[in-house]
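1. Curious how this folds, go ahead:
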Amino acid sequence: MVPDGTFALREHRLFRGKAPWMLPDGVELVVEVTSSRPELDRVAKRHCYARADIPLYLLVDQSETRVTLFSEPDGDDYHMANWVPFGKPVPMPEPFGFELDTSEFA
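-> Okay, the predicted model is just below:
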């Protein structure tokens, strides 16, 4: 699966000359924005990213008008899910350490 956005620490140099189908080692966060098949992002991709042990999965759910940050992957799912409606900030844990402003999402 190719996420809508992928973030890794600069020192990992994951994106230099790599094919789009790379191993997830070093990926800190993936982002998906729902489209015509939101269940794929809500369920199938969530489980795939958890299985890949990607620490954070940010789902921008357009039809639910909310953002969900999944964290603490274990096996085929995430143990934590923090959701906020569009317009509220999403606290992003380290290594990001900021609040994501979603006021423009509404």
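
2. drop to CA atoms for contacts and neighbour counts, all remaining ones
-> OK.

3. A52: what's its closest spatial neighbour, skipping adjacent residues?
-> The spatial neighbour of A52 that comes closest, neighbours along the chain excluded (Cα to Cα, 6 or more residues apart in numbering), is P24 at 6.5 Å.

4. so that neighbour makes contact with R51?
-> No. Using Cα atoms under 8 Å, P24 is not in contact with R51, being 10.3 Å away.

5. I have a second one here; can you model it like the first so I can compare?
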Amino acid sequence: MQRLCMQHRPELWLYGNRGMKIEEYRKGRARPDGVLPPFGFVKGHGHWSDAQGVLMVVEVTSHGSDTRQRDRVEKPDGYAAEGIPVHLLIDRDDCSVVVFNQPEGGRYRHAETFAFGATVKLPAPVNVTLDTVHLKEYVD
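-> Okay, the predicted model is just below:
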């Protein structure tokens, strides 16, 4: 993902495992697997950044017992409530990616699911095309 973002949008940076203030999620804090803001975004933020300026969050489903609730319900709702324009969920359980966008009223109005192997156009403001064929290699 980092290489793809740098190739197509060099003014952005995909920060891994960045602490985010997500007030509607559990205790008001989340650690997305990836956060895509402009390069230099985290400067002066300390351990927890506000969501303002973040174009996309990336999550990869975990293997925990609460994955369905946490990764597929609570986190998308929390990110939408903060107004993060795009949420990319890489779902290892069913070998798919889900692109959430159009946050409104604490929920994403649009979600589209693609099987691993598909070419996915991430919507504005990200505007990057993602080839998901290599994601198959990382599913255990």
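
6. dump the residue contacts of the residue nearest to A52 of the first structure.
-> A52, D53, I54 (Cα atoms under 8 Å, 6 or more residues apart in numbering).

7. what's the counterpart of D53 of the first structure in the second structure?
-> In the second structure, D53 of the first structure lines up with G83, judged by TM-score structural alignment.

8. distance of its match from S96 of the second structure?
-> From G83 of the second structure over to S96 of the second structure the distance is 24 Å, taken as Cα to Cα, to the nearest Å.

9. Between these two, which is the more surrounded one?
-> G83 (22 against 19; other Cα atoms under 10 Å).

10. So the more buried one: helix, strand or coil?
-> coil (DSSP: H, G, I helix; E, B strand; the rest coil).

11. follow-up on the earlier one: ok, for the match of D53 of the first structure, nearest residue in space, not its chain neighbours?
-> Using Cα to Cα, 6+ apart, the nearest residue to G83 of the second structure is P103, at 5.8 Å.

12. check which helix or strand covers Q102 of the second structure.
-> strand 96-104 (DSSP states H and E).

13. how much does that strand stray from the first structure?
-> For strand 96-104 of the second structure, the mean distance to aligned residues of the first structure following superposition is 0.4 Å (mean Cα distance after the TM-score superposition for the first structure).

14. residues in the first structure matched by the helix or strand following that strand, start to end?
-> As assigned by DSSP H and E, the chain's next helix or strand after strand 96-104 of the second structure is strand 107-115. Aligned using TM-score structural alignment, strand 107-115 of the second structure spans residues 77-85 in the first structure.

15. if we look at that stretch, which residues are touching it?
-> Contacts for stretch 77-85 of the first structure (Cα under 8 Å, 6+ apart): 46-47, 50-51, 65-73, 90.

16. ok, the contacts of P24 of the first structure in the second structure, which still hold?
-> Among these, the contacts conserved in the second structure (both residues aligned by TM-score structural alignment, their matches' Cα atoms under 8 Å) are A52, D53, I54.

17. Before I go, just wanted to say thanks for your time.
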